[in-house]
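Colleague: I'll drop the sequence and a predicted model, then ask my questions.
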Amino acid sequence: MRGPVATALSSLTLRGRCLVAAGLTLLALGVLLGERPLTQIAVFVLALPLLSAATVARRRFRVSSRRTVSPSRVPRGGSAEVRLEVTNSSQGAGGLWLLAESVPADLGPSPEFVVERLAGGGTASLQYRVHGLRRGHFRLGPLRLRLVDPFGLVLRSVTGIDSAPVVVVPRVLPLGPGGPAGGHGGGGQGARRSFAVHGEDDVSTRAYRHGDDLRKVHWRATARTGELMVRLEERPWRAQATVLLDTRSRAHLLARGRTAGHRPPTAHDDAPPADSLEWLIEAAASIGTELIRRGAVLRVVTDAGELTPTEHRGGLGPGELLDRLAAVGPSRVSGLGPGLDLLARTAGDGPVVALLGALGPDEAAELVRARSGPITDLAVLTDIGSWAGTGVPPARRSSSAGAHAELTRQQEAAAELLRASGWQVVAAGAEDSLASVWARLARHGLAPAPGPRGVPA
């Protein structure tokens, strides 16, 4: 164990160490030269930091802290106000306190405060802001207290054990008035009514697809058009909806290191996502929130599993959806197989909104097989090459351009296969806003599905 001398020396600041060194030098010169006044000055210089160290070491204090974070969920790119209340639980007044709050680097710099002679039982209210630079679950604290003497020669540090959670969630972006079934998504009863609220003569119909229930065939429309027609209902938007989120690292161009989360602003976004995965996660948060608002029971499935609610009531709530998505990261799963198996078991009769990274025709065929049926599903395919930017060395630009062309060809083939199977498909790039992609899905959904629901030959 360290003795009192070693403890005192370890608590000296740089100024205190320099003063001790100066005192020892003066003492040596005084002894060698036989100058008594020089020796007296040296003793005084050496005594000052030692007395300060003894005073600080003997001081007893008890400090408690409490944090209040507002809001408790910080959207990525947003800020939160933190109120830090420091209470002197001792009876006597405190000395000169230097307080340093431990803040994760992804939330900004760690703030420091100076509190001088806080009365016994008194509380000092301090405030600072944190910025959600990166999505995730973080903790603020613990608080580090440094006690110094009035001369700044001795420093004593004590670290607390208290902390407070902060969740940086994906942003919920406005989708606009358009979108699939947007005219019926105003909430309340309008979000739950069927399309079939008209008379028998003006019922909404569509062409028959493989897997449709024959009991829903509208014979009058069939006789009028000359092809088999079925009644069109809004059941998918009122019952259950499932979001399939592709988090495979091999399907995205991920931002690494300090550049992650710091893309320059664009014309429509002050804090654009750093990569295609972040774009899809924000799309899942925004679309999922909209579906919940319309009255749907929401389930979110990834290639690594399902994001289950804490309370077993069937679907995710708006807050739970954001909390679960805040912890989602890239997975090492190579294919969509595990997620598609879960999707086939849990999606039911509701629609599926598939948010996909780089996708090939084989994977698209697996997705179609997992979702055979009469319901029109939606798919957003991200152009991951658009997130590459211009930061490619000249020697690699030709190979990168070739890889981008191959990815584009694969994506177009996958999109054509999905459309031929009755899916509504759009592509999204780094410069596309989510509202524009959602509106394009609505425009594509106005046309009838081009063929039966199944895997094309």
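Modeller: Good, I have the coordinates.
Colleague: Could you use CA atoms for every contact and neighbour count after this?
Modeller: Will do.
Colleague: Is residue 405 in a helix, a strand, or coil?
Modeller: The three-state label given to residue 405 by DSSP: H, G, I helix; E, B strand; the rest coil is helix.
Colleague: how many other residues sit next to it?
Modeller: Residue 405 has 13 neighbouring residues, counting by other C-alpha atoms under 10 Å.
Colleague: quick one: it from residue 398, how far?
Modeller: With distances taken as C-alpha to C-alpha, to the nearest Å, residue 405 is found 11 Å from residue 398.
Colleague: what about residue 112, how many residues close to it?
Modeller: Around residue 112 there are 15 residues (other C-alpha under 10 Å).
Colleague: Apologies, that question was intended for residue 242.
Modeller: By the measure other C-alpha under 10 Å, the count of residues near residue 242 is 25.
Colleague: which residues does it contact?
Modeller: Shown in contact with residue 242 (C-alpha atoms under 8 Å, 6 or more residues apart in numbering): 298-301, 347, 350-353.
Colleague: do that again at 10 Å, thanks
Modeller: Contacts here follow C-alpha atoms under 10 Å, 6 or more residues apart in numbering; on that basis residue 242 touches 288, 291, 296-301, 315, 343, 346-354, 377.
Colleague: Inside helices: which ones of those residues?
Modeller: Counted as lying in helices by DSSP state H, out of the contacts of residue 242, are 288, 291, 343, 346.
Colleague: tell me how far the ends of stretch 237-248 are from each other?
Modeller: Using C-alpha to C-alpha, the end-to-end distance of stretch 237-248 comes to 28 Å.
Colleague: before we go on, here's another structure to hold up against the first:
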Amino acid sequence: MSGEAATQSTRQLRRRKERLWAWLRVLPRPTRWGAYFILSGVGLFVAGAHTRENAFLLLGCLPVAMAAVNAVWVWFNLRGLEVKRRHPGAAHVGESFEIELLVHNRKRWLPSFSLVLEDTQLPDLQRDFPRQLAMAVSPRFVLRLPVAASLRRRGNHRLRDMSVTSAFPFGLVAASRSMSFRSDIVAYPRPLRLSRELEERLLDSARYFGESSSSHRGDEEVFGVREYRQGENLKRIHWRTTARTGKPMILELEGRRDASFVIILNTAPVGDPNTLRERLEALVGLCAGITFFLTRQSVNFRFAHLGQTLLVSQHGRGDSQYHAIMERLAHVGLSEAPLAQWIDQVGLGDAQETPILLTLGPKEHAEARLPSTSGAIVIGAADADFRSNLSFDVLGRRSITSRELARGEGQGEA
């Protein structure tokens, strides 16, 4: 009992210290120029007391009075403020997105002036301007401050508290308030640009079984007509039937079947441990590039990866499938189980489906784990020809630009 009582008293003492420090942090404090101003007033007051000159005494009281008025004004200036943060739920690494700070003045009569807002000090969050200035916020008004930002690392990022500082009106005394508002954002990996040879290889597999957005309609006989599903190839819409029925209809051609892919990501550590992290990020970027390319082609595909648990997604296409896989890629790490222990659970063997196997080691080691008749596309991050699967633009960049990403999302929504 004595030990529990001592522990409880220690916790109470710690809580009191935390409350004391929290109370001291919100107290108005002199700025650097305010300290100089107050010291000059104290000097004049001492000189007036020494020389018994009333003019010096009055001049000495003036700076102290101005600092006191500033402290009271700052305290009222920060009362009744509420700051929130609004941003998209996901963004690509290195892609600029907008964070909107919402400053709500809940006071009934008094406006707030000269507010300096400083967002979270997250090291992976890069902003054009880390501090934002709100010149004036009217009573019962919400001011919106847009901030351009980008993330440097994939994964889940939590934006934490914000601080609001003001030294209005004289700049002699400043006060700060910490606003508790937490929000999460997922950073997708940046899709790498695929080489022309790899794109043609994927398109050849797609044309063999079905139509992609780049293929041409054949001369086969019409098998039937069905309703259009979101994300399918727009070239297959039969406009006469669409006009008759009032909803988009698709022509099913005889002998045509939808192409299907399965992306298998194997992140079991193989090879030089010094280059493991670099190979992992390159492999994840290539997987994101293939996902982006298949989404642009309106191809049906699924994804399989073993992290802490085995994930085998359902077949899908379009933006919903893209975001589901990219959110998984944002949290991909090294796998503890080798490929041979879980490849049988993926469900390979469908003649209509083409496997795309991405592995950290050499592709010869992974090809032995696949059925010989699968016709899989195997890429190893440890191979010397790994970079031949990537392409560079005229500026030497190997990742897809923000404009291309926005264009791809716009086409997917259309």
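Modeller: Good, I have the coordinates. Just so it is clear, the structure is predicted and the values come from calculations on it, not from any experiment.
Colleague: May I have the TM-score of the superposed chains?
Modeller: Once the chains are overlaid, their TM-score stands at 0.64 when taken by TM-score structural alignment, normalised by the length of structure 2; 324 aligned residues with a C-alpha RMSD of 4.1 Å.
Colleague: one step back: check the ones in helices among the contacts of residue 242 of structure 1 against residue 62 of structure 1 and report the nearest one.
Modeller: Residue 62 of structure 1 has its nearest neighbour among those in residue 288, at 47.6 Å by C-alpha to C-alpha.
Colleague: can you count the residues close to the closest residue to residue 292 of structure 1 other than its chain neighbours?
Modeller: Nearest residue to residue 292 of structure 1, sequence neighbours excluded (C-alpha to C-alpha, 6 or more residues apart in numbering): residue 298, at 6.4 Å. Per other C-alpha under 10 Å, the neighbour tally for residue 298 of structure 1 reads 22.
Colleague: next one: the one 3 residues further on
Modeller: Applying other C-alpha under 10 Å, we find 22 residues neighbouring residue 301 of structure 1.
Colleague: if I pick the counterpart of residue 150 of structure 2 in structure 1, what's in contact with it?
Modeller: For residue 150 of structure 2, the aligned residue in structure 1 is residue 131 (criterion: TM-score structural alignment). Residues near residue 131 of structure 1 by C-alpha under 10 Å, 6+ apart: 74-81, 105-109, 168.
Colleague: Sort out for me which of the residues you listed are in strands.
Modeller: The strands, defined by DSSP state E, take in 74-75, 79-81, 168 from those.
Colleague: Which parts of the stretch 201-350 of structure 2 are helices?
Modeller: 239-245, 276-296, 318-329 (DSSP state H, counting those that start in this stretch).
Colleague: Of these, flag the one that's most buried.
Modeller: helix 276-296 (a mean of 22; mean count of other C-alpha atoms under 10 Å).
Colleague: Skipping its backbone neighbours, what lies nearest the residue most central in space within structure 1 in space?
Modeller: Closest to where the C-alpha atoms of structure 1 average out (C-alpha atoms, centre = their mean) is residue 135, at 2.7 Å. Nearest residue to residue 135 of structure 1, sequence neighbours excluded (C-alpha to C-alpha, 6+ apart): residue 168, at 4.8 Å.
Colleague: if we can go back for a sec, tell me which of the helices of the stretch 201-350 of structure 2 lies nearest to residue 191 of structure 2.
Modeller: Residue 191 of structure 2 lies closest, by C-alpha to C-alpha, to one member of these: helix 276-296, at 4.1 Å.
Colleague: follow-up on the earlier one: just give me the match in structure 2 for the residue nearest to residue 292 of structure 1.
Modeller: Aligned partner of residue 298 of structure 1 by TM-score structural alignment: residue 302.
Colleague: quick one: its match and residue 259 touch, right?
Modeller: No - when contacts are counted by C-alpha atoms under 10 Å, residue 302 of structure 2 is not listed as touching residue 259 (11.6 Å).
Colleague: Between the two, which contacts overlap?
Modeller: With C-alpha under 10 Å, 6+ apart, residue 302 of structure 2 and residue 259 have common neighbours residue 353.
Colleague: corresponding residue for residue 427 of structure 1 in structure 2?
Modeller: Using TM-score structural alignment, the equivalent of residue 427 of structure 1 in structure 2 is residue 385.
Colleague: For burial, what's the neighbour tally of the residue nearest to residue 135 of structure 1?
Modeller: Neighbours of residue 168 of structure 1 (other C-alpha under 10 Å): 29.
Colleague: cool, the one 5 residues further on as well?
Modeller: Applying the criterion other C-alpha under 10 Å, we find 16 residues in the vicinity of residue 173 of structure 1.
Colleague: Also the one 3 residues further on?
Modeller: Residue 176 of structure 1 has 12 neighbouring residues, counting by other C-alpha under 10 Å.
Colleague: mind checking the SS state of it?
Modeller: coil.
Colleague: Tell me how many other residues crowd the residue nearest to it when sequence neighbours are not counted.
Modeller: Nearest non-adjacent residue to residue 176 of structure 1, counting by C-alpha to C-alpha, 6+ apart: residue 435, 6.0 Å away. Using other C-alpha under 10 Å, residue 435 of structure 1 has 18 neighbouring residues.
Colleague: before we move on, the earlier item: dump the ones in helices among the contacts of residue 242 of structure 1 to CSV, plus distance to residue 30 of structure 1.
Modeller: Converted to CSV, those look like this (distance: C-alpha to C-alpha, whole Å):
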residue, distance to residue 30 of structure 1
288, 80
291, 85
343, 86
346, 88
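Colleague: Ok, which of the helices of the stretch 201-350 of structure 2 comes nearest residue 176 of structure 2?
Modeller: Shortest distance between residue 176 of structure 2 and those, using C-alpha to C-alpha, is found for helix 318-329: 36.7 Å.
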